[in-house]
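Asks: Sequence and computational prediction follow.
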Amino acid sequence: MKYLVKFMFIVLLSTSSYSQAYSKAGSFDYYVLALSWQSAFCEYRRGKPACRSQKKSDFSAYNFVLHGLWPNKKGRNGHRYGYCNVSKSIKWKDKKRRWCKMPSLNLSNSVRTDLNKFMPGTMSCLQRHEWYKHGSCSGLSENKYYEVSNRLVDLFSKTSFNKLVANNAGNYIRRSKLLRAFDQEFGKGSRAYLGLKCKRVRGKKLLTEIRIRLQKDLSKIDNFKDVLPTRRFKTMRGNCPSRFKIDAL
């Protein structure tokens, strides 16, 4: 029995050490940029403040919006890399989805204004959840992390890919068409960095989110092509069928 207890103690100790090492800020391989299609999100989250107030004049009506910018490790799924130097009390509030009870972020007025535009979820304090779970591991300050995030969303809104999706709002589209368009705009094989996420809502498969793998170094963000990986990673996973709908407001 004493040997079993000793073994369990060693396992717990090594697991704790691994967890601390695994969640060291800046020790990641790439980012994943998660962008939501707000109209589809609001089809199954109608009670959210941002969904109750969404208007056709909003940026979110015709552009992808920020879900999060996630540092991640090569070969890992589920975004287990997170909560770097975050207290247990904050993690507890986050896991209980008490986001507005978490400490506010130190953001400049300009970054906060842009974030309210590019991330409608700020009405539900999504920015706090994303910072403490993911941004804390970026090695950036709170303000710089969201300055970079805002810049990425703004740049992506100007892409032909974003316009293609917006122009097809209310219509069905083929997965192959979107993947081909991504390749054409960002280079052959770029589709490997794109994951298309769909959800069945009232019997229809809707595009709810896209996830794009980005390189770790985001110091230069003049063109969205600049932030795609310069080396090969595992192909991004998606769950969209061969044909699905782009929801319209």
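Replies: Nice, thanks for sending it over.

Asks: use CA for all of it now, contacts and neighbours both
Replies: Fine.

Asks: Go ahead and confirm residue 106 touches residue 142.
Replies: Yes: the criterion here is C-alpha atoms under 8 Å, and residue 106 meets it with residue 142 at 6.4 Å.

Asks: pretty sure residue 31 is in a helix, no?
Replies: No: if the criterion is DSSP: H, G, I helix; E, B strand; the rest coil, then residue 31 is strand and not within a helix.

Asks: Assign the residue nearest to it when sequence neighbours are not counted to helix, strand or coil.
Replies: Leaving aside its sequence neighbours, residue 31 sits nearest to residue 71 (C-alpha to C-alpha, 6 or more residues apart in numbering; 4.4 Å). In the three-state summary, residue 71 is assigned as strand, counting by three-state DSSP.

Asks: May I see the buried residues of the strand ranked longest in the chain?
Replies: Identified as the longest strand of the chain according to DSSP state E is strand 204-215. For strand 204-215, the buried set under the neighbour-count rule, 16 or more other C-alpha atoms under 10 Å, comprises 205, 206, 207, 208, 209, 210, 211, 212, 213, 214, 215.

Asks: Next: stretch 5-25.
Replies: 22, 23, 24, 25.

Asks: putting a second one here so we can go through both:
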Amino acid sequence: MPKVYTMKQLSILIASLALALSTSAFAQNTASPQYRDWVTPQPGQFDYYKLSLTLQPVYCLKNPSSPACKTSILQNSPLLTLNEFIPSRDQGRRYKYQYCSKSISEKEIKLDQKGQWSKLPSVPNLTSATKKSLNEVMPQTKVYQQRHAWLKWGTCNSSTYDANGYFSKAAALTKYINNPDVSAFIQANRKTTVSLTQIRKFFNREFKTLNKVQFQCVSVGNRSFLENINFYVNKKVDLADLDSYPLLTPFGTMKHSPEQECPESFYL
């Protein structure tokens, strides 16, 4: 004799079946390449740039075998070099604003995430002038970091996918921040201990950063060294008219000041 269900039992059964079916469908969708198509962010729809500059001698202290750290390559490199230039959305850690072109394949994303950047496609349509500017501020082009940067973040810069515009702005901002005063400050304090208060005061005075700058350190041996300085740059920044568009993002664009990752004192 078939089992008879009450209305309440039937409702629970139907709800359970619906949940199982939707969970199965979601699992299938998220496992397929098509999943990324409907979660791919729209290029140009970001709030500010995160400009990350690396203290090159510390990078090489941590990565002595990197091709980017050979003496011949670094002869004319500045102390601060371009690490990342990231169009960013202020929507929390779960939101990933990256890989904005739908033409990017799953294979390319996996190669990028594994650090196999030499196997990524070349950056499209870069002019010789842009390449020259980029090589001057990013020695890591020797390990194809520009391909990684373009695939992951450059495609998010604008809907025109203009690599020259993206890298030209990144290079110009790096040169602007790495001015003679900054170079002199870093050079004067190389291999000495500085405090967060001291270095923050310098950058506040130099660029009116209002503490909106992040200092990241790395441990080498038993010492903590400054590795990266992160600036949160106004999306509309124009180096030719900083009075109209200030360098740093307005307070209202960021919900919280960046967290510091350096101890109170560290080595340069």
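Replies: Yep, it's here. Values in this document were obtained by computation on a predicted structure and should not be read as measured data.

Asks: Drop the TM-score for these two in here.
Replies: Scored against TM-score structural alignment, normalised by the length of the first structure, the superposed chains reach a TM-score of 0.87; 241 aligned residues with a C-alpha RMSD of 2.6 Å.

Asks: picking that back up, just tell me the aligned range of the longest strand of the first structure in the second structure.
Replies: The aligned range for strand 204-215 of the first structure in the second structure is 223-234, by TM-score structural alignment.

Asks: How far away from the center of its chain is the matching stretch?
Replies: Using C-alpha atoms, centre = their mean, to the nearest Å, the mean C-alpha position of stretch 223-234 of the second structure is found 12 Å from that of the whole chain.

Asks: Ok, stretch 40-59 of the first structure next?
Replies: With C-alpha atoms, centre = their mean, you get 18 Å for stretch 40-59 of the first structure.

Asks: that older thread, for the longest strand of the first structure, packing partners?
Replies: On a contact count with 3 or more C-alpha pairs under 8 Å, 6 or more residues apart in numbering; DSSP states H and E, strand 204-215 of the first structure meets strand 30-36, helix 38-44, strand 194-201, strand 243-245.

Asks: Would you mind getting the angle between that strand and strand 30-36?
Replies: 150 degrees (axes from the mean of the first three to the mean of the last three C-alpha atoms, to 10 degrees).

Asks: Strand 204-215 of the first structure: average distance to aligned residues in the second structure?
Replies: Overlaying the second structure shows strand 204-215 of the first structure at a mean distance of 0.6 Å from the equivalent residues (mean C-alpha distance after the TM-score superposition for the first structure).

Asks: which residue ranges form the helices in the first structure?
Replies: 2-22, 38-44, 49-52, 88-95, 109-118, 126-133, 142-157, 160-167, 175-186 (DSSP state H).

Asks: residues near residue 217 of the second structure, how many?
Replies: Residue 217 of the second structure: 21 surrounding residues under other C-alpha atoms under 10 Å.

Asks: How about the contacts made by residue 241 of the first structure?
Replies: 175, 198, 205 (C-alpha atoms under 8 Å, 6 or more residues apart in numbering).

Asks: how about the first one, what does it touch?
Replies: Contacts for residue 175 of the first structure were tallied using C-alpha under 8 Å, 6+ apart; they are 240, 241, 242, 243, 244.

Asks: tell me the contacts of the residue mapped onto the last one from the second structure?
Replies: Read it as residue 244 of the first structure. The pairwise alignment with the second structure assigns residue 244 of the first structure to residue 266, based on TM-score structural alignment. Neighbouring residues of residue 266 of the second structure by C-alpha under 8 Å, 6+ apart: 193, 194, 195, 217, 223, 224, 225, 226.

Asks: gap between residue 266 of the second structure and residue 219 of the second structure?
Replies: Here residue 266 of the second structure is placed at a distance of 10 Å from residue 219 of the second structure (C-alpha to C-alpha, to the nearest Å).

Asks: list residues touching both of the two?
Replies: By the contact definition C-alpha under 8 Å, 6+ apart, residue 266 of the second structure and residue 219 are jointly contacted by residue 225.

Asks: Now do the same for residue 112 of the first structure: its match in the second structure.
Replies: So, by TM-score structural alignment, residue 112 of the first structure is matched to residue 131.

Asks: so how many other residues sit close to that match?
Replies: Around residue 131 of the second structure there are 16 other residues, counting by other C-alpha under 10 Å.

Asks: Enumerate every residue touching it.
Replies: Listed by C-alpha under 8 Å, 6+ apart, residue 131 of the second structure has no contact partners.

Asks: Residue 8 of the first structure pairs with which position in the second structure?
Replies: Following TM-score structural alignment, the counterpart assigned to residue 8 of the first structure within the second structure is residue 23.

Asks: now its match: how far from residue 17 of the second structure?
Replies: From residue 23 of the second structure across to residue 17 of the second structure, the span is 10 Å (C-alpha to C-alpha).

Asks: mind listing what the residue most central in space within the first structure touches?
Replies: Computing the C-alpha centroid of the first structure and ranking residues by C-alpha atoms, centre = their mean puts residue 34 first, at 2.6 Å. Taking C-alpha under 8 Å, 6+ apart as the contact definition, residue 34 of the first structure lies against 66, 67, 68, 69, 70, 209, 210, 211, 212.

Asks: Go again with 10 Å.
Replies: Taking C-alpha atoms under 10 Å, 6 or more residues apart in numbering as the definition of contact, the neighbours of residue 34 of the first structure are 64-70, 153, 195, 197, 209-213.

Asks: Mind listing what's buried along stretch 216-232 of the first structure?
Replies: Residues of stretch 216-232 of the first structure classed as buried by neighbour count (16+ other C-alpha under 10 Å): 216, 218, 224, 225, 226, 227, 228, 229.

Asks: Provide a list of residues in contact with the second one.
Replies: The contact partners of residue 218 of the first structure, by C-alpha under 10 Å, 6+ apart, come to 30, 31, 148, 149, 152, 226, 227, 228.
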